[in-house]
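J.: Would you be able to build a 3D model of this:
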Amino acid sequence: MSSINIKDIAKLAGVGVSTVSRVINNHPDVKKETRVKIQDIIEKNNYIPNNSARNLKMLASNNIGIIVKGSFNPFFSKIVERIERSISNENYLLTLHYNSSCEKDDSEILIEQIKEKRLNGVIYLGGNFDNKSNNYLKLLNIPLVIASANISDDVDKSGFSSVGIDNIDSAFKAVDYLCKMGHKNIGLLSSGFSDSNNRNLRTFGYEKALLKNGISINIDYYRDGYYTFESGYEMAKDLLNKNSEITAIFSTSDIIAVGAAKYILSTNRQIPNDVSIIGFDGLEYGEFFHPSISTVAQPIEEIADNAVELLFRQINDMESLNEHIKLKTNLIIRDSIASVN
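T.: Coordinates of the predicted model:
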C-alpha cells in the first residue's frame, strides 16, 4: 500500500485538499476534468481513503441512474429500454431503481439514490415534484433530467432539465373527440391510487373538455384505481353497474382501458355500439385488443432520446442552460369509438 496521503494527492493534482476530499466522497460539485485527474492519481498510487478496504473503482463517477416511479409500468419499460440502448454506447454504467415507496417524497428517493449509488447523473421517470421539492433539488448540483412527470409551475426549474407532454391538453383532445361524437355521459377511469400526478392533470383535461362542450361534471362518473388490468376491470364494473346511462369511457392509461374493455365485453355489451372507450399512452396492448382501442399516443422514443441528450449535455457542461421540452401527443382513433345519435 502506498504511503501517499490526501495532501500529496492535492499537491500532485494542483488543487486544494478540500477538492480531493469532495472527489473521494463523490460530491458532484467538481469539474469533470479535475475529477478524472484526481482519480487517476489515486489509482496510480494505490491510495485507499480512510485506510479502508473499499474498492477504488467505487470512486469512479461514471454511474448513471434511472429511477422509475412505481413498479409495473409498461410505458416506462419502453422508455428504459430505449435509454439503455443509447447509454450502452457511452462509457457509463447504468443502475436502475424502481421507487414504489409511499412513505417518502420522490425528491428524497432521488437524493438517497445519488448518495448510495454514487451517481454522476440521473434520469427520473414519473414522480411528483412540487414546490416543497425545491429545497431538495437546489442542493443536488448533479446532472438531472425528469421525464414524464408532474412538475408544478412554482418549482424552481433551474437545477434540472425535463421532457414530457402536456397531459391536460392531451386528455382534453381525447374527451373533446368523444363529445364531438355526441357522447354526453362520459365516465373517467384513472390510476389515482398509484399515479396521482398524471391522474390530476388528465382529470383536469377531461373536465375542461366537458365544460367546453356544455356538459356538466358528474363526480358519480369518476373512478380511481391502480395501474393494472384488474383494476380497470373492477372500476368499469362498478362504474357501469351504477351508471347504466354511460355511453363512453375515458381512461388515463391503456392498461386500465384494456381491463375496462374486458369487463364491458363480458356483459354482452358491444364496443363501440354500447360503450365507446379511449385510453392513454399508445401501448400495443390496445392496438392488438379486439376491438382495437383508441388512445392518446405518447412519443416514447422521443421522450427517451431527449432525456439522454439533455442528460449528457449537462454532464459535459454543467454550466449549460437547463431545458424543459414539451412533446406533442397523437390522438389515434381505432375501432372502440362510435357516434351517438
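
J.: make it CA atoms for all contacts and neighbour counts henceforth
T.: Fine.

J.: Now do the strands in the stretch 51-200 of the chain.
T.: Taking DSSP state E, counting those that start in this stretch, the strands of the stretch 51-200 of the chain run over residues 63-69, 93-99, 121-125, 128-129, 144-147, 150-151, 161-165, 186-190.

J.: ok, now how distant is residue 279 from residue 307?
T.: 24 Å (CA to CA, to the nearest Å).

J.: can you check residue 203 too?
T.: If you go by CA to CA, the gap between residue 203 and residue 307 works out to 26 Å.

J.: again with residue 126
T.: With the distance defined as CA to CA, residue 126 ends up 12 Å from residue 307.

J.: Pick out whichever of the two has more residues nearby.
T.: Neighbour tally, residue 126 and residue 307, criterion other CA atoms under 10 Å: the higher count belongs to residue 307, 28 against 23.

J.: can you pull the contacts of residue 299?
T.: When contacts are counted by CA atoms under 8 Å, 6 or more residues apart in numbering, residue 299 is found next to 327-329.

J.: Give me the residues contacting stretch 197-207.
T.: 127-128, 149-150, 167-173, 175, 188, 190-192, 217, 250, 252.

J.: Another sequence for comparison is provided below:
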Amino acid sequence: MGKRKTATLQSIADDHNVSIATVSRVLNNKGNVSQSLKSAITRTLIDNGYEIASKVKISNTVVVFVPDYANPFNIDVLSGIEKAAKLSNYRMIITRTKTTTNNIDYYLSLIEDINVIGIISLSPFSDANIVKRLNDIIPTVMCSDYIYHKDLSLVSIDDTKAAYNATEFLIKSGRKKLIHVTSTLNHNYAVMRQEGFLNACEDNKIAVSENDILYFSTINYDLVYSQLNYYLQVNDNVDAIFASSDIFAAAATKAALNNNYRIPEDIAIIGFDNIDLSNIISPSLTTVNQPRFDIGYQSLELLREKINKSNRIEKQIFLDTTLIVRESS
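T.: Take a look at the predicted model:
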C-alpha cells in the first residue's frame, strides 16, 4: 500500500507559489519546468505520498555564491558550511558571482545546469526583492553579508555594533584623529561598519571629514599599502586607523612603519575578522573576531531547516563578536 496523500495538489501549488498546472506537469513529468523548481516540487510531492510518473532524481546539492576566492575570511566560512553539509549528506558546489545585480535571471543562470535544493550566498545582494524572488524559487540563506528583511533568512553578526565598539576603544584610549579604511559601499557590511565608526565618533565628539574615510573596491594588500603610504606622508596627524578587514589593517601597519610611526605609541590600528594573518604580523593586530566557521555552519543548518520544511518562519541569526586586543593598540 502506498503512502497516504497528506496534501492536495492545490495546497502544494500554493506552498510553491505556482499554478496547479505547474504541479501537475511535475507530477506527470511533462512540460517545461525549471530544474530547480521541478526538484523542489518533486520533493514535496514525494513527501506527501504522490508517485511521480517516472523516477525523478532528488538532488542533494546546495550551491554557495561567493564574491571572490582570495579573501581569507571566506575560507573559514566555507569550511563551516562544508562541515555541516557533510553531516547532512549534502553536496556543496561553490560558484563565484560578479558585482551585485538587480537581474534575478543572472543568479538563476548560475545554477541552470545544476539540480539545486538550496542556496547560501556570501555574495552581497543589491536589493531585498531579488533575494525574496530567489527564495520563492529555491530556499536561500544570506551568509555574513546581507540585506536585513523580516521575510528573509540570514546568519551574520551585528557589524554596526562591532565597528562602534572597536572605534570607541580607540577613542577611549586617547586617540583624537581617526581614519577609516574600508570597502566600497556596494558591500552591505561596509555600509554598516562605516555607520558604526561614524556613530562612535559622533557620540564622542570626534570630528570626521570625507577625507578620513578611504574606500577600496577590492581587498588588495598592495593597493591599500600604496595609497595609505602616500596618505600618511601628507597627513601626519593621524593617530588611529580602524580598518574593515585585517588585510586592510595589515597594509596600514606596513604603511605606518614605513613612515616611521611607532605602533601603538604614535598610531593605533584595529582590523576586522581575526584571520590568521592578524596574529602573525608584527606588531600583531588588535581586531574584531568574527566566528567565521560558526557563521558558515549555522547558515547550512538554517538552510537545511528550510529545505526540510521543519521551519516555515524565516530566521535572522546574529552571532557575537569580540575585540581581540593585541600589540597594535
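
J.: And the TM-score between these chains?
T.: Aligned and superposed, the two chains score 0.83 in TM-score terms (TM-score structural alignment, normalised by the length of the second structure); 302 aligned residues with a CA RMSD of 2.6 Å.

J.: Selection in ChimeraX covering whichever of the contacts of residue 299 of the first structure are buried, please.
T.: One line in ChimeraX is enough to select the buried ones among these; burial here means 16 or more other CA atoms under 10 Å:
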select :328,329
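
J.: Just tell me what residue 322 of the second structure corresponds to in the first structure.
T.: When the first structure is aligned by TM-score structural alignment, residue 322 of the second structure is paired with residue 330.

J.: Tell me which entries of the contacts of stretch 197-207 of the first structure lie within helices.
T.: Within the contacts of stretch 197-207 of the first structure, membership in helices is found for 167-173, 175, as judged by DSSP state H.

J.: and residue 37 of the first structure, how far is that from residue 314 of the first structure?
T.: 20 Å.

J.: Contacts only, for residue 195 of the first structure.
T.: 226-227.

J.: do residue 306 of the second structure as well
T.: Counting by CA under 8 Å, 6+ apart, residue 306 of the second structure touches 139, 312.

J.: Tell me the residue in the second structure aligned with residue 269 of the first structure.
T.: Under the alignment (TM-score structural alignment), residue 269 of the first structure pairs with residue 261 in the second structure.

J.: what kind of secondary structure is residue 37 of the second structure in?
T.: Under DSSP: H, G, I helix; E, B strand; the rest coil, the three-state class of residue 37 of the second structure is helix.

J.: burial of it, as a residue count?
T.: Residue neighbour count, defined by other CA under 10 Å, stands at 21 for residue 37 of the second structure.

J.: who touches it in this structure?
T.: Residue 37 of the second structure is in contact with 137-138, counting by CA under 8 Å, 6+ apart.

J.: Let's see that with 7 Å instead.
T.: Contacts for residue 37 of the second structure were tallied using CA atoms under 7 Å, 6 or more residues apart in numbering; they are residue 137.

J.: I'd like the ones in helices among the contacts of stretch 197-207 of the first structure as CSV, with distance to residue 274 of the first structure and neighbour count appended.
T.: Listed next are those as CSV, based on distance: CA to CA, whole Å; neighbours: other CA atoms under 10 Å:
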residue, distance to residue 274 of the first structure, neighbour count
167, 28, 27
168, 27, 20
169, 27, 18
170, 25, 23
171, 22, 29
172, 23, 22
173, 22, 19
175, 17, 26
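
J.: Residue 80 of the second structure: neighbouring residues, count only.
T.: The local packing count at residue 80 of the second structure equals 21, with neighbours defined by other CA under 10 Å.

J.: ok, it - contacts?
T.: 293-294, 296-297.

J.: just residue 75 of the first structure next, same as before
T.: The contact partners of residue 75 of the first structure, by CA under 7 Å, 6+ apart, come to residue 283.

J.: What of residue 274 of the first structure?
T.: Residues counted as contacts of residue 274 of the first structure (CA under 7 Å, 6+ apart) are residue 247.

J.: ok, so what distance separates it from residue 176 of the first structure?
T.: Residue 274 of the first structure sits 19 Å away from residue 176 of the first structure, taking CA to CA as the criterion.

J.: Setting aside sequence neighbours, what's the nearest residue to the counterpart of residue 172 of the first structure in the second structure?
T.: With TM-score structural alignment as the criterion, the equivalent of residue 172 of the first structure in the second structure is residue 164. Counting by CA to CA, 6 or more residues apart in numbering, residue 196 is the residue found nearest to residue 164 of the second structure once chain neighbours are left out, at 4.2 Å.

J.: quick one: the one you found from residue 166 of the second structure, how far?
T.: For residue 196 of the second structure, the distance to residue 166 of the second structure equals 9 Å [CA to CA].

J.: Compare neighbour counts for those two and give me the winner.
T.: Shown here are residue 196 of the second structure and residue 166; by other CA under 10 Å, residue 166 has more neighbours (26 against 23).

J.: which residues does the more buried one contact?
T.: Contact criterion CA under 7 Å, 6+ apart gives residue 323 as the residues in contact with residue 166 of the second structure.

J.: Now with 8 Å, please.
T.: Taking CA under 8 Å, 6+ apart as the definition, contacts of residue 166 of the second structure comprise 242, 270, 287-288, 323.

J.: cool, and residue 204 of the second structure?
T.: 168, 171.

J.: Could you find the counterpart of it in the first structure?
T.: Taking TM-score structural alignment as the alignment basis, one finds that residue 204 of the second structure is matched in the first structure by residue 213.

J.: I'd like the distance between that match and residue 103 of the first structure.
T.: Looking at residue 213 of the first structure against residue 103 of the first structure, where the rule is CA to CA, the gap reads 40 Å.

J.: now residue 141 of the first structure
T.: When distances are taken as CA to CA, residue 141 of the first structure and residue 103 of the first structure turn out to be 25 Å apart.

J.: Between the two, point out the one with more neighbours.
T.: Each of residue 141 of the first structure and residue 103 has its neighbours counted (other CA under 10 Å); residue 141 has more, 15 against 8.

J.: measure the more buried one to residue 188 of the first structure for me?
T.: Here the distance between residue 141 of the first structure and residue 188 of the first structure works out to 40 Å (CA to CA).

J.: Which residue in the first structure aligns with residue 140 of the second structure?
T.: The pairwise alignment with the first structure assigns residue 140 of the second structure to residue 144, based on TM-score structural alignment.
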